[in-house]
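>>> Sequence and predicted model, in that order:
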Amino acid sequence: MILKNDIQVVLIDDDQHVLDSCQHLLQLAGYTTRAFQDPCQALEQIHSNWSGVILTDIYMPTMSGMDLIDKVKEISPHLPIITITGHGDISMAVEAMQKGAIDYLEKPLKPKKLLNLLEKVIRQRTKMVEQWQRIENVLPEQLLGDSDEIEVIRQHIKLLATADKDVLIQGENGVGRYTAAKLLHELSPRKEYPLFVKHGDDLDSVSKLEQVFIEAEHGTIILHDPSDMSEKVQRFLSHILLNQERSGKRTVKLLVVFGEHPEVYLQKNCLLPELYYLLSQVRFVIPPLRKRANDITLLFQHFLKSSCALLGKQTPKIDKAYFTTLKRHQWPGNIRELKNVAELYAIGIVKLSTANRVHPIEQMKNPLDNLVEQYEKQLIEDALYLFSGQVNDVSDYLQIQRKKLYLRMKKYNLDKANYKFDI
């Protein structure tokens, strides 16, 4: 449990007398404080993981309180700021709160009012810091890796899980977009409420979209590819989001997942400009596995160990040369492909081996059409193995429409159920 004196209060005012009296009062009340006449010196003490509260004057010669709020929010959007304004200067206080200040006090400061407000803010801040500590314990277990890239993603999730904002998540299939979105729900204050996962083409009418928002009240909706919705449905979604933004009451948190840059869909006229604007205000990109090469060995070992544990067998030793092969592979299916390769390895099927399927021309005694069909069947079968029978992922991987893929699977008598590995 975090104690009151664990939360530092930073005081900023160009009037030394105000600083001294305010610091004395807070120290008597049991708070840990630091006082600065120069806002720039105060900013040097603040970082993204800082757990304190800022109490600052609005009018200062070196840097205005308004500019200070902007700079603090750049460091971390969640840092609580209480502003001190001149008596009767309510318009300035309101502007400061619109910029992100949590509350304001008028001069001359009234000790009881200051202590009551600070106690309220500290209580809220303490809850958030404790939540962050829980998140920091969970994220390394849920998002494995030592690379700088995965650490950036962890920081994004840590900040956005505690912020009541809609979020756009962009990345290739299999990079962990759904895992990230699910964590944003499970680590947020909305975790006790419903989580719905919908694809754009599932919501083919305004009534369906409206019903989902009603059922997900106070919870979260993960929406894949809203560009697949009709213009009418997109317009209605824009209306919902705009009303939530204007009212300041977000009844549902929306987590939108895109495979490509949303600007691509905008250029193709598949995504309404107003919806694009509303969705893209808070966004982050999950990098493909090929750009996280330092994490491949760790991830493969983790998936292999987990699979072997479920099978009740010892984890096999892996030749160093095979790790080199894994790192050289481009991983078009990303983490999902790596996981499936590890699961197959656990049951004795070694994919990405150096086995050569190319035969010298003199050995090819079958007609060309037969050879092409054999090769096509092998490609589809390999992809079904890699993606555990998930046809949507296979169609993306092979760059073929689902309808055509189903026809080819029927032609070669390939049943997706035979390739599912629930291990």
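Yep, that arrived.

>>> For the rest of this, base every contact and every neighbour count on C-alpha atoms.
OK.

>>> How far does the host helix or strand of residue 297 sit from its chain's centre?
Using DSSP states H and E, residue 297 sits within helix 293-311. Centre-to-centre, helix 293-311 and its host chain are 23 Å apart (C-alpha atoms, centre = their mean, to the nearest Å).

>>> Show me what that helix is packed up against.
helix 320-328, helix 334-346 (3 or more C-alpha pairs under 8 Å, 6 or more residues apart in numbering; DSSP states H and E).

>>> which of the ones you listed sits most buried?
The highest average neighbour count among these, using mean count of other C-alpha atoms under 10 Å, belongs to helix 334-346 at a mean of 23.

>>> and the angle from the following helix or strand past it to helix 334-346?
Downstream of helix 334-346, the first helix or strand assigned by DSSP H and E is helix 368-386. Using axes from the mean of the first three to the mean of the last three C-alpha atoms, to 10 degrees, the direction of helix 368-386 lies 100 degrees away from that of helix 334-346.

>>> Below is an additional structure, to be compared with the one above:
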Amino acid sequence: MSGNECSILLIDDDADVLDAYASLLEQAGYQVCACNNPVEARAWVKKDWPGIVLSDVCMPGCSGIDLMTLFHQDDPQLPILLITGHGDVPMAVEAVKKGAQDFLQKPVDPARLLALVEQALRQRRAVIARRHYRQQTLQAELIGRSAWIERYRRRLEQLAETDLAVWFYGEPGTGRMSGARYLHQLGRHAAGPFIYRELTPENASQLNEMMAQARNGTLVLSHPGHLTREQQQHLIQLQSLEPRPFRLIGTGTVSLAQLAADGQIMAEFYYCFAMTHIACLPLAQRPDDIAPLFHHYLQKACQRLNRPLPAVDNGLLKALERRVWLSNVRELAHAAELFAVGVSPLTATADPQLRIGSPLPLDHRLEEAERRIITEALNIHQGRINEAASYLKIPRKKLYLRMKKYQLDKKHYKA
């Protein structure tokens, strides 16, 4: 029997003890995989396995506690029950503090063993069901086939299992708010309120009211630089509580490191999000997502407007991939809706000077302008590097370096 076919992985280096435990569990109706080599045991458990581990503590080569540490590197939520001798009880208690589900003392009480096993299995099945739901939801809602969107789905899935503070940053229309909403919907605070506030010098003083409204839910704050040092410190203190009164999510156009460097936020506020920064990439840096997104929004628009789904040829899709989408996914969704009613989505792009919202930093504007100019040159010359470099009056090597910087690939501009 393979690891994924059983519900309990039983590990003990004593063959007689192994047989006795296996017999008890099988008589109770469980499918058991018995392993007498703790070093080999880790290979039995695959990703999202819906079972639990029952292991002796004292084994040669690898103790049950060492084995638990290895298992939890792959899956911190895998339930592990430890079996310990009388002299090992303090060690087992410490192991529970480190993440073990529970421990049983030898000689094992069969009734207690079966009760703990059933409890751990129920918990494990619930965890795996939530994971599958998250995976299906993110796959259905976060459309695309780029390497970035795959990583983005996986990151949100992982973060949904926690209530850590998260910072989303990027250009408007890149999915910052979508990511925040999915974290709320798929996380432990889903039943609570979802509160979004764009902070300004006028409303930042109302932070306490915002936090009260978000209790047991999610608070999303944009432009945290408007908060005073005392307010930032208060948020930091609340995020150190266990359990946290709400999940804190921040959004912005630049990284928190940049805000800290500019003196807009405290270093401590930055470290509150230190491991959970998510850069939301513009469509120009993930053109492989444009066609799937266009199809998705076109289908939704046709259903909403009760119109037949129009044909989309490859030439149109290639042109969409080469087009500059200043408002990113938001603008692409609007283009799909226009196409649903017979309007071509290949009209001229909007004037970037007409962006609504807070002004972008100079460096950001310059990079955006440079990326747009290179994109237009590649579009005009259909990805031919020599001609594009000549058109831009720069060496080929310099063009390649700029394309690498903005993750532009010449293959996306070939006719």
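Alright, I've got the coordinates. Because the structure is a prediction, the values reported are computed rather than measured.

>>> Tell me how the two chains score on TM-score.
Scored by TM-score structural alignment, normalised by the length of structure 2, the superposition of the two chains gives a TM-score of 0.76; 360 aligned residues with a C-alpha RMSD of 3.1 Å.

>>> related to what we said a few turns ago, how about the helices and strands packed on helix 293-311 of structure 1, which one is nearest residue 149 of structure 1?
The closest of those to residue 149 of structure 1 is helix 334-346. By C-alpha to C-alpha, the value is 14.0 Å.

>>> Distance of residue 362 of structure 2 relative to residue 368 of structure 2?
For residue 362 of structure 2, the distance to residue 368 of structure 2 equals 10 Å [C-alpha to C-alpha, to the nearest Å].

>>> Check which helices and strands the longest helix seen in structure 2 sits against.
Of all the segments of type helix in structure 2, defined by DSSP state H, the longest one is helix 110-141. Secondary-structure packing of helix 110-141 of structure 2 (3+ C-alpha pairs under 8 Å, 6+ apart): strand 52-56, helix 147-159.

>>> How far off centre is the last one?
Average the C-alpha atoms of helix 147-159 of structure 2, do the same for its chain, and the two points are 4 Å apart (C-alpha atoms, centre = their mean).

>>> Helix or strand next in line after that helix, which one?
Downstream of helix 147-159 of structure 2 (by DSSP H and E), the next one is strand 166-170.

>>> and if you look at the first one?
Later in the chain than strand 52-56 of structure 2, the nearest helix or strand by DSSP H and E is helix 64-74.

>>> just checking, what packs against the helix or strand that that following helix is followed by?
Tracing the chain past helix 64-74 of structure 2, the next element assigned as helix or strand by DSSP H and E is strand 80-84. Contacts defined by 3+ C-alpha pairs under 8 Å, 6+ apart place strand 80-84 of structure 2 against strand 52-56, strand 102-105.

>>> so what's residue 342 of structure 1 up against?
300, 301, 303, 304, 307 (C-alpha atoms under 8 Å, 6 or more residues apart in numbering).

>>> just to revisit the earlier point, so residue 362 and residue 368 of structure 2 - more neighbours on which side?
Neighbour count, other C-alpha atoms under 10 Å: between residue 362 of structure 2 and residue 368, residue 368 has more, with 16 against 9.

>>> Now that one: which helix or strand?
Residue 368 of structure 2 belongs to helix 362-380, assigned by DSSP H and E.

>>> Next: residue 222 of structure 1.
Element membership for residue 222 of structure 1 (DSSP H and E) is strand 220-224.

>>> tell me the secondary structure for the aligned partner of residue 249 of structure 1 in structure 2?
Aligned counterpart of residue 249 of structure 1 in structure 2: residue 243 (TM-score structural alignment). Three-state call for residue 243 of structure 2 (DSSP: H, G, I helix; E, B strand; the rest coil): coil.

>>> Residue 243 of structure 2 - how many residues pack around it?
Other residues near residue 243 of structure 2 come to 10 when the count uses other C-alpha under 10 Å.

>>> Next one: it from residue 321 of structure 2, what distance?
From residue 243 of structure 2 across to residue 321 of structure 2, the span is 45 Å (C-alpha to C-alpha).

>>> Also residue 114 of structure 2?
58 Å.

>>> now do residue 405 of structure 2
Here the criterion is C-alpha to C-alpha. By it, residue 405 of structure 2 lies 18 Å from residue 321 of structure 2.

>>> Ok, residue 180 of structure 2 next?
For residue 180 of structure 2, the distance to residue 321 of structure 2 equals 26 Å [C-alpha to C-alpha].

>>> And for residue 27 of structure 2?
Remark: distance between residue 27 of structure 2 and residue 321 of structure 2 (C-alpha to C-alpha) = 60 Å.

>>> mind listing what's buried in stretch 41-59 of structure 1?
Neighbour counts over stretch 41-59 of structure 1 (16 or more other C-alpha atoms under 10 Å) mark 42, 46, 51, 52, 53, 54, 55, 56, 57, 58, 59 as buried.

>>> Out of those, give me the two with the largest separation.
51 and 59 (24.9 Å).

>>> Superposed on structure 1, what's the mean shift for the helix or strand containing residue 248 of structure 2?
Secondary-structure element containing residue 248 of structure 2, defined by DSSP H and E: strand 247-252. Following superposition, strand 247-252 of structure 2 is found to deviate from structure 1 by 3.0 Å on average (mean C-alpha distance after the TM-score superposition for structure 1).

>>> which residue numbers in structure 1 go with the helix or strand that comes right after that strand?
For strand 247-252 of structure 2, the following helix or strand on the C-terminal side (DSSP H and E) is helix 256-261. Aligned by TM-score structural alignment, helix 256-261 of structure 2 falls on residues 262-267 of structure 1.

>>> that older thread, now the angle from the helix holding residue 297 of structure 1 to helix 320-328?
Here helix 293-311 of structure 1 runs at an angle of 120 degrees relative to helix 320-328 (the same axes, to 10 degrees).
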